[in-house]
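Novice: Sequence and predicted structure below; questions after.
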Amino acid sequence: MKLTVYFDGTFWCGLVEAQDQKESLVYKHTFGPEPKDQDIMIFIHQQLPKILASSQTVKAENNGIVERKINPKRRQRMINRAKRQPVVSTKSQLALQEVHQLNKKAKQKRQKQDKADVAEAKFQQKQLKKQQKKKGH
């Protein structure tokens, strides 16, 4: 069983993923404001067992993966690595992220062009001043 707590842009949510040999369960719980450790523990010990008992499960596909005991240090490294990974988001969030990236690229391009224009204008101003000095004005 795995519980992932993440911020979805508006609220803090918890994603519970439980899987055994034959069945799989995924449940999303919205905490609201940022939950404290105590709130998460209350959810795990009081609400989660009720949810697991009353929710429907989906048949799991066994892709030949066999669960075996994992060394505690390795498990801790895997947990830390998983914490650093971004949480899987919905299609709309991915679309918004893509639009944001496109806007960011456009802004960078525009700023680079503006900087080049300013540098060109400065260069032309220096050239004009240089020519006027040469003429004796």
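Specialist: Great, that's in hand. Residues are numbered from 1 along each chain as shown.
Novice: from here on, contacts and neighbour counts on C-alpha atoms
Specialist: Fine.
Novice: give me the number of residues near K135?
Specialist: 8 (other C-alpha atoms under 10 Å).
Novice: Quickly note the distance from N63 to A95.
Specialist: 30 Å (C-alpha to C-alpha, to the nearest Å).
Novice: another structure for you, compare them:
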Amino acid sequence: MSLTIYHDGQFWVGIIEVVEDGKLRAFRYVFGAEPKDSEILDFIYYKLLNIINQSIHSGLDVKGKSNKKINPKRLQRQVAKEINKLGISTKAQEAMKQEYEEKKKSKKKRAKQYREQLKQQKYLMKKQKAKAKHKGK
């Protein structure tokens, strides 16, 4: 799991990337103003797990990494490269976009069900009114 915090021009944003069972899931959290260290720690301790657990998408497939021992100097270079890297990975962007699309589809589906339910209620009310008129009430 990795947490990347960057400034997107307007707000400070945190991107959480989680790899589980060969699937990458990414989440976006907007901090707003520049977060202090204490705010980041509060986020990690109290909000991070809730954000990860409320996810509805399965994630994107990621190539598995081998468990080969890495040369310490190479590892040091990789860490320095990650620290200097700005922004988020394209895989994370793709995962966030996929989650957004799935949320959008589910929201659309609920809205359609709600409209159908309202339509059915109006129809039943119309029928009751017609029966009442027919009975002379």
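Specialist: Perfect, thanks for sending it. Note that this is a predicted model, so its numbers are computed, not measured.
Novice: TM-score for this pair?
Specialist: Here the TM-score for the pair of chains, by TM-score structural alignment, normalised by the length of the first structure, is 0.53; 90 aligned residues with a C-alpha RMSD of 2.8 Å.
Novice: Of N63 and A95 of the first structure, give the one with the bigger neighbour count.
Specialist: Taking neighbours as other C-alpha under 10 Å, N63 of the first structure and A95 compare with A95 leading, 12 against 6.
Novice: a strand runs through that one, doesn't it?
Specialist: No: counting by DSSP: H, G, I helix; E, B strand; the rest coil, one finds A95 of the first structure to be helix, located in no strand.
Novice: Tell me how far F27 of the second structure lies from L118 of the second structure.
Specialist: 35 Å.
Novice: Could you check which of those two has the larger neighbour count?
Specialist: Legend: neighbour count by other C-alpha under 10 Å for F27 of the second structure and L118, higher for F27 (20 against 12).
Novice: Assign the more buried one to helix, strand or coil.
Specialist: Once three-state DSSP is applied, F27 of the second structure turns out strand.
Novice: Do I have it right that it meets I52?
Specialist: Yes: using C-alpha atoms under 8 Å, F27 of the second structure is in contact with I52, at 7.3 Å.
Novice: what do we get in the second structure for H45 of the first structure?
Specialist: In the second structure, H45 of the first structure lines up with Y45, judged by TM-score structural alignment.
Novice: For its match, give its distance to I5 of the second structure.
Specialist: For Y45 of the second structure, the distance to I5 of the second structure - C-alpha to C-alpha - is 16 Å.
Novice: What of M125 of the second structure?
Specialist: 54 Å.
Novice: who's more crowded, the two?
Specialist: Taking other C-alpha under 10 Å, M125 of the second structure and I5 do not tie; I5 has more neighbours (21 against 12).
Novice: Please list all residues in contact with that one.
Specialist: Contacts for I5 of the second structure (C-alpha atoms under 8 Å, 6 or more residues apart in numbering) come out as 12-15, 87.
Novice: Go again with 10 Å.
Specialist: 12-16, 28-31, 34-35, 40, 86-88 (C-alpha atoms under 10 Å, 6 or more residues apart in numbering).
Novice: I42 of the first structure now?
Specialist: Counting by C-alpha under 10 Å, 6+ apart, I42 of the first structure has contacts L48.
Novice: ok, then the element right after the helix or strand harbouring it?
Specialist: Element membership for I42 of the first structure, per DSSP states H and E: helix 37-42. Using DSSP H and E, the next helix or strand after helix 37-42 of the first structure towards the C-terminus is helix 48-54.
Novice: how close does that next one sit to the second structure?
Specialist: Mean deviation of helix 48-54 of the first structure from its aligned counterpart in the second structure after superposition (mean C-alpha distance after the TM-score superposition for the first structure): 1.1 Å.
Novice: buried stuff in that helix?
Specialist: L48 (16 or more other C-alpha atoms under 10 Å).
Novice: and for F27 and I52 of the second structure, which residues touch both?
Specialist: 16-18.
Novice: Those in strands, which ones?
Specialist: 16-18 (DSSP state E).
Novice: Surely L24 of the second structure is within a strand?
Specialist: Yes: counting by three-state DSSP, L24 of the second structure falls inside a strand.
Novice: so it touches T90, yeah?
Specialist: No: here L24 of the second structure lies out of contact with T90, judged by C-alpha atoms under 10 Å, at a distance of 11.3 Å.
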